[in-house]
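Student: A predicted structure for the sequence below; I have some questions about it.
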Amino acid sequence: MSINLPISGPAVVAHGKGDLRIEDIPLSAPETGEAIVEIAYGGICGSDLHYWLHGAAGESILKEPMVLGHEIVGVVVRQAADGTGPAVGTPVAVHPATPAPGDARYPADRPNLSPGCTYLGSAARYPHTAGAFSRYANLPTRMLRPLPENLELRTAALVEPASVAWHAVGRAGDVKGKTALVIGSGPIGALVIAVLKRAGAAHIVAVDMHDKPLEIACAVGADQVFKGDEADAIAAVDADVVIESSGSHYGLDSAIKGATRGGKVVMVGLLPSGPQPVSVSLAITRELELLGSFRFNDEIDEVIDALADGSLLVDPVVTHEFGLAHSLEAFEMAKNSAESGKVLLNFQQ
């Protein structure tokens, strides 16, 4: 049944550094091309943690209270007024980006690089772009991806981060039969391993500082694991493809050292702004290809298909689930990378 306005519901709102609140937010009337989605699950991302812990994610600084959340799935409860998009009752995943042109040049076939791009739950611009960690959300129908009947919403909650991983592996090209090294086995690193496995990588080596992420890495396809301080063993991997997902200069340095001559290093972990102390001279003498990887484009559709047909194994990545009333506990757990993988908020409870 279609939902009627006015309506309100609880939402997870960041007010500033260390200030996370659950507030009742009234839902405004949707725009013509927007549907109302009842959110079922939301995955806590590193950017959500940064807004809570630091009041900023990189250079995106909170200037006003903002609803967090961009890793979301739910069910359409009111179709867009213009008749576009999924019908009422359709389960959907969400592509949280809104590409937009700007003054800077970018390849037309890579809208993720558009300089004016906005993202749900981002303080990159002011006014901020509200996220969807809320009971109900108005979402443009172009963001909505209908889900197959056999794909459970809980599994589909990983569609967005799995798309980030899929894009990163795609930047490396054909990995079939190759040796792959993944530095950092948190949720994105673990999903990268799952994508590499599906893509036919012959040998996958995972690295992390903690046992739990390495346990998850093995569950989704890693053949071998090392702790982050095993520098000599990591350097000896001699990988054709290395994907750096730790977001630290130590990880990037290990990635360069672990790559074979003429190999590729894909950088998906977002390092802090400014200079980074890494072994660039080694990248030069080995003729390594250093490739950036930022968000994703239409890979989300391939990810949904792969999850639906069971060829992409992601369930071990989810380690904890909390009801909305326990959001602060959920964020505390997500912060503890030694004990958790992907932490989900269940908005249905």
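Tutor: On my side now, so go ahead.
Student: contacts and neighbour counts: CA atoms only from here.
Tutor: OK.
Student: what comes up buried for stretch 24-41?
Tutor: Buried residues in stretch 24-41, counted by 16 or more other C-alpha atoms under 10 Å: Ile25, Leu27, Pro30, Gly33, Glu34, Ala35, Ile36, Val37, Glu38, Ile39, Ala40, Tyr41.
Student: Just those residues: which are in helices?
Tutor: With helices taken from DSSP state H, there is no overlap with the buried residues of stretch 24-41.
Student: Which one of the residues you listed is nearest to Asp211?
Tutor: Using C-alpha to C-alpha, Tyr41 is the member of those that lies nearest Asp211, at 26.7 Å.
Student: which ones are touching the closest one?
Tutor: Residues near Tyr41 by C-alpha atoms under 8 Å, 6 or more residues apart in numbering: Ile72, Val73, Gly74, Leu153, Arg154, Ala157, Leu344, Leu345, Asn346, Phe347, Gln348.
Student: From the residues you listed, which land in helices?
Tutor: Of the positions in the contacts of Tyr41, Leu153, Arg154 sit in helices, assigned by DSSP H.
Student: what about Ala11, which SS state?
Tutor: Three-state assignment for Ala11 (DSSP: H, G, I helix; E, B strand; the rest coil): strand.
Student: and it, how many residues sit next to it?
Tutor: Neighbours of Ala11 under the rule other C-alpha atoms under 10 Å: 27.
Student: again, but for Gly341
Tutor: Based on other C-alpha under 10 Å, the number of other residues close to Gly341 is 24.
Student: picking up where we left off before, let's have the contacts of Tyr41 in TSV, adding distance to Gly83 and neighbour count.
Tutor: Formatted as TSV, those follow (distance: C-alpha to C-alpha, whole Å; neighbours: other C-alpha atoms under 10 Å):
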residue	distance to Gly83	neighbour count
Ile72	23	29
Val73	21	31
Gly74	19	30
Leu153	24	21
Arg154	28	21
Ala157	26	25
Leu344	31	27
Leu345	30	26
Asn346	29	21
Phe347	27	21
Gln348	27	12
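Student: Next up, a structure to set beside the first:
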Amino acid sequence: MFAPDSTRAAVLHGPGDLRIEDIPLRALGPDDVLVTVDAVGVCGSDMHYFADGRNGQNVLRQPTVLGHETAGTVTATGSGVALEAGTRVAVEPAVGCGTCPTCRSGRYNLCPVGVCLGSPPTDGTFAEYVIAPRRAVHPLPDAIPLEVGALIEPLAVAVWAVRRAEVELGDRVLVTGAGPIGILVMQVARAAGAAEVIVTDVNDARLAQARALGASAVLNTADRAPELTGVDRLLECSAHPAALWQGLHTLRPAGRATVVGQAAPSVDGLPLAHLQRWEIELATAFRYAHAFPTAIAMAADGRVDLARVLTGRFPLDDAADALRAPVKDPSHLKVVVRPGDRAV
């Protein structure tokens, strides 16, 4: 099987300094899979690293390949892997060490020593080829085109968030934030049996997309808090503390709020007395665990429409433009980098 020893990749050297370079590929281990990358989704974390050299508390300290939302084709495998060349796959970027007590309990998303592709200093997948362990590689059915398969990773985030929110049949759900994750969370909540899913944002274009993709109602909260009561489940996807504080006051007694968007290191203003008085549960969601199979099944049978979330495509040579695109044009939901394409 063909196994190159280097790959072209988009390497971030500092804020705004993204260079297309040839970088070495390590040799395949017995449990490794070499994937020819078809598409990589641009995540908000990639955009933060590109713009600021950091995402939350993680700081870029050395040149790093960004990207972690990946689909492609198996090109070569290690001696212990039973996957045929040509198999279409989605790559799970963070699977933990696999041996610590946390991983062995099933919560490998919380592995204390785990790494994530594209999270500095670990190189990611804005590249023509990537090597991943077999347990991180998930075959895709024919019903999912490869470029859409890159969106399985953010869909897994949404699946995990809805699980953590404990959405049940008939629930009234509020999703704050109509970005890609919020819109995917909305679709997964509907598929999980929510009777009503309301989406809030400050961007009318994104709210229109949320409505078109199945939101029961949308509200622009740029000028006023949502005038809602009796919400069973709140999923906060905007990463704005004000949205969480507003959403908490829409919950019924014994409701549940789940923080999905990237939280600030510390936030003042939590209405703790309100939460205590009404026994409102506050939960958090970090990445996902064992969510890729569910995400693939939901995309394959149409319960979640990924194709309509994909709004832009860029070749690897234009990866910097891809990272700027959602800021320049907020109507974008998810753009992908296609390493096999060439700039024209």
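Tutor: Happy to help now that I have it. It should be emphasised that the depicted structure is a prediction, and the values quoted were computed from it without experimental measurement.
Student: Got a TM-score for the pair?
Tutor: After superposition, the two chains reach a TM-score (TM-score structural alignment, normalised by the length of structure 2) of 0.93; 341 aligned residues with a C-alpha RMSD of 2.0 Å.
Student: With respect to Leu191 of structure 1, which of the buried residues of stretch 24-41 of structure 1 is nearest?
Tutor: The nearest one, if we look at these relative to Leu191 of structure 1 and count by C-alpha to C-alpha, is Tyr41, at 18.0 Å.
Student: What lines up with the closest one in structure 2?
Tutor: Counting by TM-score structural alignment, Tyr41 of structure 1 corresponds to Ala39 in structure 2.
Student: Let me know how buried the aligned residue in structure 2 for Leu271 of structure 1 is, in neighbour terms.
Tutor: Mapped onto structure 2 by TM-score structural alignment, Leu271 of structure 1 lines up with Ala263. Look at Ala263 of structure 2: counted by other C-alpha under 10 Å, it has 16 neighbours.
Student: and Ala263 of structure 2, that's in a strand?
Tutor: No: Ala263 of structure 2: not assigned to a strand; according to three-state DSSP it is coil.
Student: can I assume it is in contact with Cys237?
Tutor: No: Ala263 of structure 2 is not in contact with Cys237 according to C-alpha atoms under 8 Å; the separation is 9.6 Å.
Student: what does Pro326 of structure 2 align to in structure 1?
Tutor: Superposed on structure 1 with TM-score structural alignment, Pro326 of structure 2 falls opposite Ala334.
Student: any idea how far that match is from Ser327 of structure 1?
Tutor: 10 Å (C-alpha to C-alpha, to the nearest Å).
Student: cool, Asp82 of structure 1 as well?
Tutor: 35 Å.
Student: who's more crowded, these two?
Tutor: The neighbour comparison of Asp82 of structure 1 against Ser327 (other C-alpha under 10 Å) goes to Ser327, with 22 against 11.
Student: Work out for me the element the more buried one sits within.
Tutor: Using DSSP states H and E, Ser327 of structure 1 falls within helix 327-335.
Student: again with Glu21 of structure 2
Tutor: Using DSSP H and E, Glu21 of structure 2 sits in strand 17-24.
Student: quick one: that strand aligns where in structure 1?
Tutor: Using TM-score structural alignment, strand 17-24 of structure 2 pairs with 19-26 in structure 1.
Student: average distance between the matching stretch and structure 2?
Tutor: Aligned to structure 2 and superposed, stretch 19-26 of structure 1 gives a mean residue distance of 2.0 Å (mean C-alpha distance after the TM-score superposition for structure 1).
Student: Turn the contacts of Tyr41 of structure 1 into JSON lines, including distance to Asp174 of structure 1.
Tutor: Formatted as JSON lines, the contacts of Tyr41 of structure 1 follow (distance: C-alpha to C-alpha, whole Å):
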{"residue": "Ile72", "distance to Asp174 of structure 1": "30"}
{"residue": "Val73", "distance to Asp174 of structure 1": "30"}
{"residue": "Gly74", "distance to Asp174 of structure 1": "33"}
{"residue": "Leu153", "distance to Asp174 of structure 1": "30"}
{"residue": "Arg154", "distance to Asp174 of structure 1": "30"}
{"residue": "Ala157", "distance to Asp174 of structure 1": "27"}
{"residue": "Leu344", "distance to Asp174 of structure 1": "32"}
{"residue": "Leu345", "distance to Asp174 of structure 1": "35"}
{"residue": "Asn346", "distance to Asp174 of structure 1": "37"}
{"residue": "Phe347", "distance to Asp174 of structure 1": "38"}
{"residue": "Gln348", "distance to Asp174 of structure 1": "40"}
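Student: do you know how far Val337 of structure 2 is from Gly114 of structure 2?
Tutor: Distance, Val337 of structure 2 to Gly114 of structure 2, by C-alpha to C-alpha: 26 Å.
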